[in-house]
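**Q** no sequence on this one, just coordinates:
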């Protein structure tokens, strides 16, 4: 199994102000974001346009994710694994509930779980 960091997601009061800070001050760049029913931005390193490292979401949009972290700036952290069937068997054995979603534009299955302290962890599997 291989596990790597994917991104953090920030739930913000003003997604435009936050995106301007990370692009004009920090130097990240806005880039591709698959279609979602809620607004936001994906920000990339100028040297890696393949993997967004910060996702910006609106606090005002309660439909955006299943995380229910509406009062926190950190909405979730995301990791990528390469062992979907083994991971699903593992979390089921531990009786950890999760939410699963497929993103067709990325050919990716997403698993959302709640960890200690109510932290949401997104685990992505490229299918």
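**A** In hand now; what should we look at? Computed from a predicted structure; not experimentally measured.
**Q** drop to CA atoms for contacts and neighbour counts, all remaining ones
**A** Will do.
**Q** Please work out which residues outside the strand ranked longest in the chain touch it.
**A** Secondary structure of the chain per DSSP state E: the longest strand is strand 3-12. Residues outside strand 3-12 that contact it (Cα atoms under 8 Å, 6 or more residues apart in numbering) are 18, 51-59, 70, 72-82.
**Q** give me that answer again for 6 Å
**A** 53-59, 73-81 (Cα atoms under 6 Å, 6 or more residues apart in numbering).
**Q** Buried subset of these as a PyMOL selection?
**A** To isolate the buried subset of these in PyMOL, counting by 16 or more other Cα atoms under 10 Å, use the following:
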select buried, resi 53+54+55+56+57+58+59+73+74+75+76+77+78+79+80+81
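**Q** out of the contacts of strand 3-12, what pair is the most spread apart?
**A** Greatest spacing in these, by Cα to Cα: 59 and 81 (28.0 Å).
**Q** can you give me the helices for the chain?
**A** Secondary structure of the chain by DSSP state H: the helices cover 15-20, 84-93.
**Q** Ok, which of these comes nearest residue 2?
**A** Closest approach to residue 2 among the helices of the chain (Cα to Cα): helix 84-93, 11.0 Å.
**Q** Check the offset of the closest one from the chain's centre.
**A** Its chain's average C-alpha position is 20 Å from that of helix 84-93, according to Cα atoms, centre = their mean, to the nearest Å.
**Q** Below is an additional structure, to be compared with the one above:
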């Protein structure tokens, strides 16, 4: 498995408009397209790449918790939901996690043709590993 680059970070916040405005106006990111997730939010881009995913906590409910998981959210770094790495070689990385005895979950985002693997670090920080879906096996 090869880590190619940091893909994005996700913030959970009830201050969506203010967060979007800050990262747009102060940092220089641009608002852009977002897949049809079952909860509201925003994606902000740089050079055509979505770097910041925002999950709207005002709509917190079954859809958000089912998709991202239930967790307490606090101000500051407590708002950080997860860090994501773009990767290659899904099968070998899945085996690495199994060999280490680490629990992980997986899902596919059909709109993006991506396979996501989620695992927690020893500090409870969620790490997402993103792989392109194999062309011969849609949904895997």
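**A** Yep, it's here. All values reported here derive from a predicted model rather than from experimental measurement.
**Q** TM value for the aligned chains?
**A** Put the two chains on top of each other and the TM-score (TM-score structural alignment, normalised by the length of the first structure) is 0.90; 124 aligned residues with a Cα RMSD of 1.4 Å.
**Q** Could I get the buried residue list for the longest strand of the first structure?
**A** Buried residues in strand 3-12 of the first structure, counted by 16+ other Cα under 10 Å: 6, 7, 8, 9, 10, 11, 12.
**Q** quick one: residue 113 of the first structure and residue 98 touch, right?
**A** Yes: with contact defined as Cα atoms under 6 Å, residue 113 of the first structure reaches residue 98; the gap is 4.7 Å.
**Q** ok, those two, which is more surrounded?
**A** Shown here are residue 113 of the first structure and residue 98; by other Cα atoms under 10 Å, residue 113 has more neighbours (20 against 15).
**Q** Determine which residue in the second structure is aligned with the more buried one, please.
**A** Alignment note: residue 113 of the first structure maps to residue 119 in the second structure; criterion TM-score structural alignment.
**Q** how deep is residue 127 of the first structure tucked in, by neighbour count?
**A** Count around residue 127 of the first structure with other Cα under 10 Å applied: 11.
**Q** need the contact list for it.
**A** By Cα under 6 Å, 6+ apart, the residues touching residue 127 of the first structure are 107, 108.
**Q** and what of residue 130 of the second structure?
**A** 86, 87, 115, 116.
**Q** In the first structure, what sits opposite it in the alignment?
**A** In the first structure, residue 130 of the second structure lands on residue 124 (TM-score structural alignment).
**Q** Test my guess that residue 108 of the second structure contacts residue 117.
**A** No: in this structure, residue 108 of the second structure is not within contact of residue 117 by Cα under 6 Å, at 8.9 Å.
**Q** before we move on, the earlier item: redo the contacts of residue 130 of the second structure as JSON lines? Include distance to residue 31 of the second structure.
**A** Shown next, in JSON lines, are the contacts of residue 130 of the second structure (distance: Cα to Cα, whole Å):
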{"residue": "86", "distance to residue 31 of the second structure": "21"}
{"residue": "87", "distance to residue 31 of the second structure": "25"}
{"residue": "115", "distance to residue 31 of the second structure": "24"}
{"residue": "116", "distance to residue 31 of the second structure": "23"}
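**Q** Out of the residues you listed, which is nearest to residue 24 of the second structure?
**A** The closest of the contacts of residue 130 of the second structure, once distances to residue 24 of the second structure are taken by Cα to Cα, is residue 86, at 23.4 Å.
**Q** now that closest one: how far from residue 5 of the second structure?
**A** Distance from residue 86 of the second structure to residue 5 of the second structure, counting by Cα to Cα, to the nearest Å: 6 Å.
**Q** same question, residue 24 of the second structure
**A** Relative to residue 5 of the second structure, residue 24 of the second structure is positioned 22 Å away (Cα to Cα).
**Q** what's the answer for residue 11 of the second structure, then?
**A** 19 Å.
**Q** and what of residue 122 of the second structure?
**A** In this view, residue 122 of the second structure and residue 5 of the second structure are 21 Å apart by Cα to Cα.
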